[in-house]
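with the sequence up front, the predicted model follows.
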Amino acid sequence: MTLTLPTMPTVRKYRRETTEVSSCLKYMIFGFNVLFWMLGLCILTVGVWAWSEKDIFNNLGKVANAALDPAFILICVGTVTFVIGFTGCVGALRENTCLLATYAIFLSALLLFEMTAGILGFIFKDWIKAQAAIGFQSFIIHYREDPDQQNLIDWIQEDWLQCCGIEGPKDWDRNNYFNCSSRDVGSREACGVPFSCCKRQPTELITNKQCGYDVRKPGFPKERQIYERGCLRAGEEWIEGNLVLVAAVKVGIMILQILGICFAQNLRGDIFAQKAKWH
């Protein structure tokens, strides 16, 4: 009698297929851009809120100087930051090659714009200086009409550059409230300057909003406690004194943009390689 031994089942070894998509690269792009997404959303929200407070959405005729409106600038910056952060964040998380390509295109366009602006700014610096003077003049003219522009020019004069006017305090004669002829219509600010032109005293705890009254009158004491330097020259001196810092920040931003483009393209390549395995 022949005994038949039971055959042992064949054990097949399956090799676990590794993915081509780098998790480190994927979540690094996601984490970096989710911050930009939220930052852009916050900036956009503040800009829209500022415009709605001024009721510009219902009075579009006020948008004559929209390019100089801080609220409009916030809306533009917030929108660009939000879109770039959204495409990079969702594109990396969902491994969407279309969104990643859009993200890389946006960064490339922004990088090209910054490089072009930097080159043109160096070549046409006199024209840019003239445009800055025109923009600051518009701020002075509409100082009491737009609270955003008023706060911006006060910050420039008092906190940032410690200056007054474009070329000097006399430029505030362009404003109807500070013009010396406004004394005839009862303006208390006539022949004066805004408080942001005044030099803060070391012992001053509360800002004196009336410190600029009458400082440009002919009979006013010679020693005026206001900034005599114009903001245009002060801005030039600030750029010259911080040129290395400005250049370092600019180069750092451009390096981050180049890395973002490279990382997005590498992740797209990994996703395409993984899809090729499936087929």
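That came through fine.

alpha carbons only for contacts and neighbour counts from here, please
Will do.

for this structure, what spans make up the strands?
With DSSP state E as the criterion, the chain has no strands.

just want the most central residue of it.
When the chain is reduced to its mean C-alpha position, the closest residue under C-alpha atoms, centre = their mean turns out to be Val77, at 5.6 Å.

I'd guessed that residue sits against Leu44; true?
Yes - with contacts counted by C-alpha atoms under 8 Å, Val77 reaches Leu44, the gap being 7.4 Å.

which neighbours do these two have in common?
Common contact partners of Val77 and Leu44 (C-alpha atoms under 8 Å, 6 or more residues apart in numbering): none.

for the residue nearest to the centre of the chain, give me its contacts.
Here Val77 is in contact with 40, 43-44 (criterion: C-alpha under 8 Å, 6+ apart).

what does stretch 246-258 contact?
Stretch 246-258 is touched from outside by 107-108, 111, 239, with contacts defined as C-alpha under 8 Å, 6+ apart.

let's see 7 Å
Outside stretch 246-258, the residues that touch it by C-alpha atoms under 7 Å, 6 or more residues apart in numbering are 107, 111.

got the buried residues for that stretch?
Going by neighbour count (16 or more other C-alpha atoms under 10 Å), the buried part of stretch 246-258 is 254, 257-258.

just the helices in the stretch 151-279 of the chain please.
Counting by DSSP state H, counting those that start in this stretch, the stretch 151-279 of the chain forms helices over residues 231-241, 243-278, given from the N-terminal end onward.

can I get those in TSV including distance to Gln149?
Putting the helices of the stretch 151-279 of the chain into TSV (distance: least, C-alpha to C-alpha, whole Å) gives the following:
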stretch	distance to Gln149
helix 231-241	15
helix 243-278	24
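
nearest approach to Tyr27 belongs to which of the ones you listed?
In terms of C-alpha to C-alpha, the element of those nearest to Tyr27 is helix 243-278, at 10.5 Å.

quick check, nearest of the buried residues of stretch 246-258 to Gln131?
Each of these was scored against Gln131 by C-alpha to C-alpha, and Met254 proved nearest at 25.5 Å.

next one: the closest one from Val48, what distance?
28 Å (C-alpha to C-alpha, to the nearest Å).

next, the one to line up against it:
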Amino acid sequence: MLKCCGAEGPNDWAASRFNNVERSNALDLTISRLNPVYKVPQSCCSTDDMNVCNNVRSLGIVTSITAVPNGIYSKGCLEKLIDTISEYSIYFIAVGGSIVVLELFGLIFSLVLCCAIRRKDDDYKS
């Protein structure tokens, strides 16, 4: 699990359908137009205790002055996903390279088989 909240942080949930905000006009979704108190989903909770989680899930708009309360992940999932992909990139490259090598072996084997069948057919004609 990535242990994150929102794409860039918990504030992403303030302008979502999760908080009954309709996106009829994206230009109207400024911080001043949003409800100052919003909820984040349970997946944003960093604790397994449901009572603590339910108490901290209601947030106010988090600015640089205010901090995300304890019990809520403050880091966004996009950053975490990029970090995870970077961490395991060698495995992605190895799997991709293996697939390319297997495909090339399959292509070469099929060409050799095709040529062998063609030579056998030529022997029957003469």
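It's in. Since the structure is predicted, the reported quantities are computational estimates derived from the model, not experimental observations.

tell me how the two chains score on TM-score.
Scored by TM-score structural alignment, normalised by the length of structure 2, the superposition of the two chains gives a TM-score of 0.66; 105 aligned residues with a C-alpha RMSD of 2.8 Å.

identify those among the contacts of Val77 of structure 1 that sit within helices.
Of the positions in the contacts of Val77 of structure 1, 40, 43-44 sit in helices, assigned by DSSP state H.

for Ala117 of structure 1, see how far away the alignment partner in structure 1 of Val95 of structure 2 is.
With TM-score structural alignment as the criterion, Val95 of structure 2 lines up with Val249 in structure 1. Using C-alpha to C-alpha, one obtains 15 Å as the distance from Val249 of structure 1 to Ala117 of structure 1.

now, which of the buried residues of stretch 246-258 of structure 1 sits nearest Arg183 of structure 1?
Closest to Arg183 of structure 1 out of the buried residues of stretch 246-258 of structure 1 is Met254 (52.3 Å), distances taken as C-alpha to C-alpha.

please compute how far stretch 95-114 of structure 2 lies from its chain's middle.
Between the mean C-alpha point of stretch 95-114 of structure 2 and the mean C-alpha point of its chain there is a distance of 31 Å (C-alpha atoms, centre = their mean, to the nearest Å).

give me every residue that touches Leu35 of structure 1.
For Leu35 of structure 1, no residue meets the contact criterion (C-alpha under 7 Å, 6+ apart).

how near is it to Gly78 of structure 1?
Computed as C-alpha to C-alpha, the Leu35 of structure 1 to Gly78 of structure 1 distance reads 13 Å.

what's the answer for Trp127 of structure 1, then?
The separation that Trp127 of structure 1 has from Gly78 of structure 1, given C-alpha to C-alpha, amounts to 28 Å.

likewise for Leu44 of structure 1?
Look at Leu44 of structure 1 and Gly78 of structure 1: by C-alpha to C-alpha, they are 4 Å apart.

what of Lys129 of structure 1?
According to C-alpha to C-alpha, Lys129 of structure 1 and Gly78 of structure 1 sit 26 Å apart.

of the two, which one has the most company?
Looking at Lys129 of structure 1 and Gly78 with other C-alpha atoms under 10 Å, you find the greater number of neighbours at Gly78, namely 25 against 16.

now for that one: what does it line up with in structure 2?
Structural alignment (TM-score structural alignment) places Gly78 of structure 1 against a gap in structure 2.

so who does Gly78 of structure 1 touch?
Neighbour list for Gly78 of structure 1: 40-41, 43-44 [criterion: C-alpha under 7 Å, 6+ apart].

and what of Leu34 of structure 2?
Contact analysis of Leu34 of structure 2 by C-alpha under 7 Å, 6+ apart lists 14-15.

state the distance from it to Gly9 of structure 2.
Distance of Leu34 of structure 2 to Gly9 of structure 2, computed by C-alpha to C-alpha: 16 Å.

need the counterpart of His228 of structure 1 in structure 2.
Check again: residue 228 of structure 1 is Glu, not His. Using TM-score structural alignment to pair residues, one finds that Glu228 of structure 1 aligns to Ser74 in structure 2.

pull the number of nearby residues for that match.
21.

assess the claim that it and Lys3 are in contact.
No - in this structure Ser74 of structure 2 lies outside contact range of Lys3 using C-alpha atoms under 7 Å: 9.1 Å.

and for the two, which residues touch both?
Taking C-alpha under 7 Å, 6+ apart as the contact definition, Ser74 of structure 2 and Lys3 share no neighbouring residue.

which position in structure 2 pairs with Asn176 of structure 1?
Under the alignment defined by TM-score structural alignment, Asn176 of structure 1 corresponds to Arg17 in structure 2.

Gln162 of structure 1 now?
When structure 2 is aligned by TM-score structural alignment, Gln162 of structure 1 is paired with Lys3.

against Ile108 of structure 2, how distant is the nearest residue to its match once chain neighbours are set aside?
Of all residues beyond its chain neighbours, the one nearest Lys3 of structure 2 is Tyr73 (6.5 Å), with distances taken as C-alpha to C-alpha, 6 or more residues apart in numbering. The span separating Tyr73 of structure 2 from Ile108 of structure 2 equals 51 Å under the rule C-alpha to C-alpha.
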